[in-house]
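Q: Attaching a predicted model along with its sequence, questions to come.
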Amino acid sequence: MKKSISLFAALLVAVGTLAVSGCATSHDEDPIVDLSSFYLRGNMNNWANDSLDDGKMTANADGSYSIVYTAKAAIDEFAIANSGWSVKYCNGTEVAPDGTGVSLESGGGNAKVTGQTPGNSYKMTVKPSSTSVSVKVELAGSNVPDFYILDTETGMNKMDYDGTEYSYTFTASGTSESLVVWSKDKYYKGTVAYAKENPTEATLTANDDVSTVVVNTLEANLPVKLILTVKDSTVSAKAQIAIPDHFKVVMTFKDCTTEKVSFNSNISWGGVKAGKWSVDETVFDNAAKEANLVGGKLTFYVSKDYDVSSTWVAAQAPEGANFKFEATVGSGTADGGLWYKLPLDQDTVEITYYDDQIK
């Protein structure tokens, strides 16, 4: 995906008030989980003293509540409290507007949202637990910058944004990809090392001239998700497998007394198209792909793109089965294998493999 600077240049041508109420240090009533009668009460909305509706939060499907407010100052004090202040969550905790969840205990001093830009809109999301609430704050509305992947064939591709991260999914054409990332008249440059899980973030630099973000350590035909995060003025990137297109299979081994079990050439895939699956070799401790199964786990990924009509294993597989796992102990023979069906409505499949299944 190598793009010339001239082509992209042409593409771009085309296209602080004091609180009168707050958290006291006196004894609170027992906290409750239901937050339907609780409000955001803080400096940003005059502590909801003018009207409780100013702090009314909207219930979300996941059990959380959210509200969008306008920052009055760089630091706004607040509490999550009921109408009479008999129960409030604050406890002097500081919350940064970067989407990181922070736990607020009941009582104590006012909580604070720090590092805000006065006049900007922020979204606060509150999720209850038995004795506390989790609060996260992030930019909202027009204050959230848009990021694009620029391509001479498909134009400006807006990255998806979930309130915390930007993402863009692509299929690798080789061992590396060069992506043009653009936002607010700036190009971003950096090198990102792909990893199936827990990838390392790399800091990107903003440039006036056309630049690229290079994603390396890839494999051809691999579905990859590029993820961007923005904190203050720092833009970071990481790249990992696009899990929605793949199953992550985690095999946990219970009561295994065998020291080593070899998996080399003993994973048969029912109808998986060539080149669409891979074993994560980081779980193996040597080139022979031997895994220590004493309390160990085997993790691998397999595509959801199946076609069993013309594969040799189709006739052997039970109806609906997707793959067979065989274990070979030492110099012995394979155990005949266990067939598994991968549910299409899940991204992660957990399987327990017991010692008596390894012959």
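A: Noted; the coordinates are in hand.
Q: going forward, measure contacts and count neighbours with C-alpha atoms only.
A: Will do.
Q: Buried residues, the helix or strand Val133 falls within. List them.
A: Element membership for Val133, per DSSP states H and E: strand 132-139. Using 16 or more other Cα atoms under 10 Å as the test for burial, strand 132-139 gives Ser132, Val133, Ser134, Val135, Lys136, Val137, Glu138, Leu139.
Q: then this one, side by side with the first:
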Amino acid sequence: MQVAGQKSRLAWAVHLSVAALVVLWIIPTVGLLISSFRDRDQISASGWWQSPLAVEQTYRTRADAGAERQEGGLYVIEGNVFAGEENADAFAAARGTVTGFGITGRAPAAFAPGSEAELRGGGTLTVAQDGAFRAAASDSFGRRGPTIYFEAETPPRFTLENYSRVLGADQMNLAFINTLTVTVPATVIPILIAAFAAYALAWMEFPGRGLLIAAVVGLLVVPLQLALVPLLSLHFKVGVGQSFLGIWMAHTGFGLPLAVYLLRNYMAGLPRDIIESARVDGATDFQIFTRIVLPLSFPALASFAIFQFLWVWNDLLVAKVFLPSTDEAKVMTVKIADDLLGSRGGDWGILAAAAFISIAVPLLVFFTLQRYLVRGLLAGSVK
């Protein structure tokens, strides 16, 4: 028996489950945020959870042939691997810790610091732990000194370069405007059409209404990928082609089933007495829809607006298919994928920074309308 004022075990289990889910969602987000400030090479060498620690990375430098001197019967070049211009950005004040060195790129850490390695062209090479090296040979090294490969502990580096590259990319401001140009109409148009259709399916009697509702539910499970090629062919036949009008129509068609289903369930759950009283007073269906049903359905409208806005804003596939490939028509997702990530898409720092820049507007929309989200999602679940 539960004592008044005490929480049941089930309540504690629910709270722990919710906390676990929140942590599971937050961890990847934190990792993405940390990665957005890290150097590309360090991202490749270690996970984001190791970002405060030094990272072992491989480098190469070339001994300066101009510093060659004769010492007895040998030609000697001395210096420090951390002082080279190639690695100046990686090591502050030209200091670091060598963990291994080598004479080939295939084995950059084949020798321990302080040991002696045989150069392929003759001579020896020694690299100390503090980076000091000595190359000696019986013949002159000529105009080019030997190449030195080494592995060193690189201090953690955090930078704003990823954000600078994203924000400073050519025509990124135009891509932002194009994204708004696509997203706002593609969110408003389905809501306008679906609101009228939902009212008709909820409160108007006509033959075939049940079949239409079943068709809407069936369209919810149809993958949009199946319709991309036929729909694009239809656009070219009717003269729309790849354009902003074409992508508005595509997003409207893909979003309508969910919009109609969500709004119809909510409108069908409104009190019947209000609708009947308005009809007794002589109100038309249009007046009932605009003055009673539509204002009462705002939570459901806001819920769908959140989903549709997030979907269209983050969309890449539909934008690639229904928009021209010119720079003037690219949205942010296409701009980032094509111009910043390249064909291989391996620059995770750029991707992470672009993700946080692109979610600024969706977060603003979500937090503005989130109080209506739960009420809209629960539409029609309880009578």
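A: Perfect, thanks for sending it. Treat the numbers as computed from the prediction; the structure is a model and nothing was measured.
Q: Quick TM-score on the pair, please.
A: Overlay of the two chains. TM-score (TM-score structural alignment, normalised by the length of the first structure): 0.22; 129 aligned residues with a Cα RMSD of 6.7 Å.
Q: helices and strands around the strand holding Val133 of the first structure, which ones?
A: strand 94-95, strand 102-105, strand 121-128 (3 or more Cα pairs under 8 Å, 6 or more residues apart in numbering; DSSP states H and E).
Q: could you check the angle strand 132-139 makes with the longest one?
A: Read that as strand 121-128 of the first structure. 160 degrees (axes from the mean of the first three to the mean of the last three Cα atoms, to 10 degrees).
Q: Summarise which helices and strands strand 121-128 of the first structure is packed against.
A: Where contact means 3+ Cα pairs under 8 Å, 6+ apart, strand 121-128 of the first structure is packed against strand 65-70, strand 132-139.
Q: what do you get for the shortest one?
A: When contacts are defined as 3+ Cα pairs under 8 Å, 6+ apart, strand 94-95 of the first structure packs onto strand 111-113, strand 132-139.
Q: Reformat the ones you listed as CSV; add distance to Ala14 of the first structure.
A: Below are these laid out as CSV (distance: least, Cα to Cα, whole Å):
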stretch, distance to Ala14 of the first structure
strand 111-113, 41
strand 132-139, 29
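Q: how close does Pro295 of the second structure get to Phe304 of the second structure?
A: Pro295 of the second structure sits 15 Å away from Phe304 of the second structure, taking Cα to Cα, to the nearest Å as the criterion.
Q: Which SSE is immediately downstream of the strand holding Val133 of the first structure?
A: Next along from strand 132-139 of the first structure, by DSSP H and E: strand 148-151.
Q: Output the contacting helices and strands for that next one.
A: Strand 148-151 of the first structure packs on strand 155-158, strand 177-183, going by 3+ Cα pairs under 8 Å, 6+ apart.
Q: Please repeat the previous calculation with a cut-off of 10 Å.
A: Contacts defined by 3 or more Cα pairs under 10 Å, 6 or more residues apart in numbering; DSSP states H and E place strand 148-151 of the first structure against helix 5-14, strand 155-158, strand 166-171, strand 177-183, strand 186-193.
Q: Next, count neighbours for Ala136 of the second structure.
A: Neighbours of Ala136 of the second structure under the rule other Cα atoms under 10 Å: 24.
Q: Where does it sit, in terms of helix or strand?
A: In the assignment (DSSP H and E), Ala136 of the second structure maps to strand 132-137.
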